[in-house]
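Engineer: model this:
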Amino acid sequence: MVTDWYPCGLLNNSPTHPYAIIILNQPVNKNALNAVIGSASLLICADGGANRLYKYDKAAQNGLSRLRRRLPDAIVGDLDSLTGPVEEHYRSLGSQVIKDPDQFSTDFTKCLKWIRNWVISKHERGGSNYDKEPQAVMDVVVLGGLGGRVDQGFSQIHHLFMAENDPALLRGCIYLLSEQSLSFVLADGHNLIHLDPGYFTENVGILPVLGRTFLTTKGLEWDVEHWPTEFGDQVSTSNHIRSSEIGIAFEGPRPLFTMELEDRLTASGE
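Structural biologist: Below you'll find the predicted structure:
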């Protein structure tokens, strides 16, 4: 089985599937958010992520940059980080504010559940393109950060794998769009990643987060065949893209694939 990936479509307003955005309570890569916000079917803030979006919106409103403004469809979480003025602002403009006090799930998970329920409801009503999808599919793009606290960074990676393994949270693909990279969990079988120029640098990594796996690649500077990789031994980092199509297959647990964004899409880009 071959899984085709078109990550550039998320960044150039030509996505292959409908997608939702989740903004976590992390520093926002405004350049990356600006690239994906216009074509998203849903914009959801995880609790204090609304505070982050509010700052982004203020910068756009003040004309400090060519940022696309958009209201969140919902703010979801236990709401212990959402400030009163931000909550009042978005409520007054029609955004839903949903308090979920469950202390056994994170705000990230609560947002995934809310999106999944929204998509199922839309599918059952036969709205838009969702009636054409037999399993009510929607991809998710998560705006987060890996440059701060180590435990929070690992938590975000953990949630990518958790979502991929739980159909109650996700039917589709999930991407982490961080300060400098786009990352996602590879699918079982053969993965074919299609790339257009101008969105990613040459730098990629394939990380065996769940344990020892055997990689076979095509389209990289240092291609391998049935190459064992695991933490504590050898790991494929700082490899280089050498083709517009990258093929990756593996035997073992699913690895994480990550690509470096071009400078104009990074948190420090102009």
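
Engineer: from here on, contacts and neighbour counts on C-alpha atoms
Structural biologist: Fine.

Engineer: tell me how far the ends of stretch 53-68 are from each other?
Structural biologist: 11 Å (Cα to Cα, to the nearest Å).

Engineer: ignore the last one, stretch 93-106
Structural biologist: 26 Å.

Engineer: repeat for stretch 13-31
Structural biologist: Criterion Cα to Cα; first-to-last residue distance in stretch 13-31 is 14 Å.

Engineer: What of stretch 62-80?
Structural biologist: One end of stretch 62-80 sits 28 Å from the other (Cα to Cα).

Engineer: how about this one, so we can line them up?
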Amino acid sequence: MGCEESKVGSSCVEPLPAVTYWDPSSYYDAGEVARERPPFALLILNQKITNKFFTALWKNTTVRVCADGGANRLFDFLSSKERPKFLPNTIIGDLDSLRPDVRAYYESRGVEVSQDADQNSTDFGKCMRYIATHDPPDSFVTPNTVEASLTAEGVRVEHPKLTVVALGAVGGRVDQSFHSIHMLFTAQQGPGLGRQIYLFSDQNVTFLLAPGRNTVKTPRSLLGPCCGIIPVGGPSTISTEGFEWNLTNTETKFGGMVSTSNHTIDDVVKIETTEPIVFTIEFLGCL
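Structural biologist: Model (predicted):
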């Protein structure tokens, strides 16, 4: 990008980075804002289901995936009368955790049970590969310029990948919780548009902010105020708006300054970061 010349000299104005928008409460909210919610997949992992938004999450999505241990958790969470109303699309994993009675129940009701014996990937990763098959395909726009008409198929338009809401991804074993954080990073890597993943526990929702500017909807009627901005992947310089303790071009790193136990004071907060950084916020009313 060049500099503009004027009588008072030259000036270079760098374009502002794109803004990434996050709206975690919309996935379990049934209000007006939920109508604009993008499609998402619900992923159930091997932790006891205690999240109070389970029923709303299930109702709001059409892609429902259980890891093999997650299928046990879903089965045990529901009563015998409720189970037929909550049938996942598929159960995926190496199937070492899936109980025989649970497998028999779901298979008898037409639920696909798929074994993936790859020992170099976790059940979380196996489920993510399945979810990727439901991503909206790229589309093509009819050429309307001379340059575009040089390709017979037109202009390729890449659509955002399916958002994932994961239950049971944090809590329990610490190594598995760290692996879930690792999955947040891998979802933003590779070619094309990254995938948004929200990790829901019984108390918090956690996700990975992209480098650049991030706007997060944090309605005080549903979320907060306690939150944290965690430099899990390495040092990052951040600036924030909408918090009780804001930061301006501040380096955050383990062994240095880390913004934990911060509070949101606005219904929308803004975080600009030089590197991917984990953001976590409590559901309203949690201790």
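
Engineer: Next, the TM-score between them, please.
Structural biologist: TM-score for the superposed chains, counting by TM-score structural alignment, normalised by the length of the first structure: 0.85, backed by 250 aligned residues with a Cα RMSD of 2.4 Å.

Engineer: mind checking what Val185 of the first structure lines up with in the second structure?
Structural biologist: By TM-score structural alignment, Val185 of the first structure lines up with Leu208 in the second structure.

Engineer: Does that match lie in a helix or a strand, and which?
Structural biologist: strand 204-209 (DSSP states H and E).

Engineer: ok, and what's touching that strand?
Structural biologist: Strand 204-209 of the second structure is contacted from outside by 20, 24, 184-185, 196-200, 276-283, using Cα atoms under 8 Å, 6 or more residues apart in numbering.

Engineer: Give me the neighbour count for the match of Val185 of the first structure.
Structural biologist: Residues lying near Leu208 of the second structure (other Cα atoms under 10 Å) number 26.

Engineer: Ok, Ala249 of the first structure next?
Structural biologist: Neighbourhood size, Ala249 of the first structure [other Cα under 10 Å]: 21.

Engineer: what do we get in the second structure for it?
Structural biologist: Matched by TM-score structural alignment, Ala249 of the first structure corresponds to Glu272 in the second structure.

Engineer: ok, its match touching Val216?
Structural biologist: No. Counting by Cα atoms under 8 Å, Glu272 of the second structure stays clear of Val216, with 11.0 Å between them.

Engineer: if you go through the stretch 151-287 of the second structure in chain order, where are the helices?
Structural biologist: Assigned by DSSP state H, counting those that start in this stretch, the helices in the stretch 151-287 of the second structure fall at 174-187.

Engineer: where do the strands sit along it?
Structural biologist: 155-157, 163-167, 197-200, 204-209, 212-217, 223-230, 236-241, 250-252, 259-263, 268-273, 277-283 (DSSP state E, counting those that start in this stretch).

Engineer: still on that earlier bit, tell me the contacts of the match of Ala249 of the first structure?
Structural biologist: Pro211, Gly212, Arg213, Asn214, Ile238, Ser239, Thr240.

Engineer: mind running it again at 6 Å?
Structural biologist: Glu272 of the second structure sits next to Gly212, Arg213, Asn214, Ile238, Ser239 when contact means Cα atoms under 6 Å, 6 or more residues apart in numbering.

Engineer: Could you do Ile248 of the first structure as well?
Structural biologist: Taking Cα under 6 Å, 6+ apart, we find Ile248 of the first structure in contact with His190, Asn191, Thr216, Thr217.

Engineer: burial of the nearest residue to it once chain neighbours are set aside, as a residue count?
Structural biologist: Closest residue in space to Ile248 of the first structure, ignoring its immediate chain neighbours: Thr217 at 4.5 Å, by Cα to Cα, 6 or more residues apart in numbering. Thr217 of the first structure: 20 surrounding residues under other Cα under 10 Å.

Engineer: which one in the second structure is aligned with Thr217 of the first structure?
Structural biologist: Structural alignment (TM-score structural alignment) places Thr217 of the first structure against Thr240 in the second structure.

Engineer: pretty sure its match contacts Glu251?
Structural biologist: No. Using Cα atoms under 6 Å as the test, Thr240 of the second structure is too far from Glu251 to be in contact (12.0 Å).

Engineer: helix, strand or coil for Gln103 of the first structure?
Structural biologist: With DSSP: H, G, I helix; E, B strand; the rest coil as the basis, Gln103 of the first structure sits in coil.

Engineer: Also the one 10 residues further on?
Structural biologist: Three-state call for Lys113 of the first structure (three-state DSSP): helix.

Engineer: Neighbours of the aligned residue in the second structure for it, how many?
Structural biologist: Under the alignment by TM-score structural alignment, Lys113 of the first structure pairs with Arg129 in the second structure. If you count neighbours by other Cα under 10 Å, Arg129 of the second structure ends up with 12.

Engineer: ok, now how distant is Arg129 of the second structure from Arg156 of the second structure?
Structural biologist: Distance, Arg129 of the second structure to Arg156 of the second structure, by Cα to Cα: 23 Å.

Engineer: who are the neighbours in contact with the counterpart of Lys161 of the second structure in the first structure?
Structural biologist: Aligned by TM-score structural alignment, Lys161 of the second structure pairs with Val137 of the first structure. Each residue near Val137 of the first structure by Cα under 6 Å, 6+ apart is listed here: Arg171, Gly172.

Engineer: dump the residue contacts of Leu42 of the second structure.
Structural biologist: For Leu42 of the second structure, the contacting residues are Arg64, Val165, by Cα under 6 Å, 6+ apart.

Engineer: Aligned to it, what sits in the first structure?
Structural biologist: With TM-score structural alignment as the criterion, Leu42 of the second structure matches Ile21.

Engineer: Please work out the angle formed by the directions of the strand or helix carrying its match and strand 139-143.
Structural biologist: If you go by DSSP H and E, Ile21 of the first structure is part of strand 19-23. If you take axes from the mean of the first three to the mean of the last three Cα atoms, to 10 degrees, strand 19-23 of the first structure sits at 20 degrees to strand 139-143.

Engineer: can you tell me the mean distance of strand 19-23 of the first structure from the second structure after alignment?
Structural biologist: On superposition with the second structure, the mean distance recorded for strand 19-23 of the first structure (mean Cα distance after the TM-score superposition for the first structure) is 0.5 Å.
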